[in-house]
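Engineer: Provided below are the primary sequence and the corresponding predicted coordinates.
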Amino acid sequence: MRARDLAEPYPFVTTDDDALVAARMFVEKSLPALLVLDADGQPHAIVPGSQVLRQTLPAYVVDDPLLASALQGRADREIVERLEGITVAEWLPRRLFPPPYVGPDALLMEVAALMARTHSPLIAVIEREAGKVRLLGTVTAARLMNSFLTGPPSGPAVPGPSG
């Protein structure tokens, strides 16, 4: 099996999209990560849910949980205010790692190794044609694990070393 066999459509936003709209999509679709494409349709970032949350919270909430509990209502309002009127590019962490992606012919073990190495809950599957990048879909950790647990499709048996 190859990456293209497990790739499925996944909601995405672009760097120019409204941050509040992106956050609402993330919540409404219960996504494990936010997939962000650049203006050319190339993966720009895959931001795991924990980091989406971190970028949304005021710094004092992350730094001092006791203070955060005392200011519950104010922090909730501040979250929405922080997202209003900015783009996804302005909202994202300043230090981004290149998003993990593979070509359509990548083996599933390659996808799994990349996912484990990058701590990403999904891997983008892209195809390059005539200098353009096209997103074919993504492979999520759950879909990948399911393929390992259910086994490969049945086919001819491969003879072992003893023949």
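Structural biologist: That came through fine.
Engineer: going by C-alpha atoms from here, please, whenever you check contacts or count neighbours.
Structural biologist: Noted.
Engineer: residue contacts, Pro99?
Structural biologist: 43-46, 124 (C-alpha atoms under 8 Å, 6 or more residues apart in numbering).
Engineer: Leu108 too?
Structural biologist: Contacts of Leu108 (C-alpha under 8 Å, 6+ apart): 1-3, 144.
Engineer: what about Asn146, which helix or strand?
Structural biologist: Using DSSP states H and E, Asn146 maps to helix 141-150.
Engineer: what's that helix in contact with?
Structural biologist: Residues from elsewhere that reach helix 141-150 (C-alpha under 8 Å, 6+ apart): 6, 108, 112, 115, 121-122.
Engineer: what about Pro9, how many residues nearby?
Structural biologist: Neighbour count for Pro9, taken as other C-alpha atoms under 10 Å: 11.
Engineer: ok, structure two:
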Amino acid sequence: MALRKALPEDQNRVKGIVTMLRAMDLVESVPWADHDDLVLPWLHRVVEDNLPGLMVIDHGGKSHAVGYTELMWLLLPGYLHGQPLLASACGEALSEQLAGPLAELRIADLVPKVTGETAWVPATASVVEIVEVMTRHHSDLVATFDRDGVAGVVSSHRLLRNVMAEVTPAVRD
């Protein structure tokens, strides 16, 4: 399929469609994990059900959207966090042992990684608002709230897929 430069009328059509997208159009349901739950069953569920992540409720009742990056953080021993040279030196010897400690970890072990302000948007948030929150928080998941509470999450994958579905036809023959 040959690509061509988008014409101004194509760009206006795309802008109109993309600007109509709201968080409520992109929201995905994810399971809720309790602070004291074991991690391993949740990891299996997230992977097997192809979910973008899960929501975690901490002891203070605060909710956190937890994506794959935070889940993978659990695979590394603590002494390797933020230590790329040491991780490189460990190499394959440690790779076989990565999942070992997961059987004992609880969801609470995720919360120290998911500190600070929760990445969230209202259900009426525009694509631009969602992207701003994702980039500011370095988060692939953003919790979405409506008047009834948490509606789910918007994942960067779903956001890009929907935006690109509208943009791509504008630049193809």
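Structural biologist: It's in. Owing to the predicted nature of the structure, the values given are computational and were not obtained by experimental measurement.
Engineer: among the contacts of helix 141-150 of the first structure, which lie within helices?
Structural biologist: Within the contacts of helix 141-150 of the first structure, membership in helices is found for 6, 108, 112, 115, as judged by DSSP state H.
Engineer: map the last one onto the second structure.
Structural biologist: Residue pairing (TM-score structural alignment): Met115 of the first structure is matched to Met134 of the second structure.
Engineer: can you verify my assumption that that match contacts Val128?
Structural biologist: No. Contact between Met134 of the second structure and Val128 fails when scored by C-alpha atoms under 8 Å: they sit 9.9 Å apart.
Engineer: neighbour count: the two, which is higher?
Structural biologist: Using other C-alpha under 10 Å as the criterion, Met134 of the second structure and Val128 rank with Met134 on top: 20 against 13.
Engineer: how many residues are close by Trp91 of the first structure?
Structural biologist: Using other C-alpha under 10 Å, Trp91 of the first structure is surrounded by 18 other residues.
Engineer: got the contact list for it?
Structural biologist: Trp91 of the first structure touches 19, 55, 83, counting by C-alpha under 8 Å, 6+ apart.
Engineer: ok, and the closest non-adjacent residue to the last one?
Structural biologist: In this case it means Leu83 of the first structure. Of all residues not flanking Leu83 of the first structure in the chain, Leu20 sits nearest, at 5.1 Å (C-alpha to C-alpha, 6 or more residues apart in numbering).
Engineer: what strand or helix carries the counterpart of that neighbour in the second structure?
Structural biologist: Matched to the second structure by TM-score structural alignment, Leu20 of the first structure sits across from Leu40. Assigning secondary structure by DSSP H and E places Leu40 of the second structure in helix 39-48.
Engineer: how far does that helix sit from its chain's centre?
Structural biologist: Relative to the centre of its chain, helix 39-48 of the second structure is centred 15 Å away, using C-alpha atoms, centre = their mean, to the nearest Å.
Engineer: got it, and stretch 92-111 of the second structure?
Structural biologist: Chain-centre distance of stretch 92-111 of the second structure: 20 Å, with C-alpha atoms, centre = their mean.
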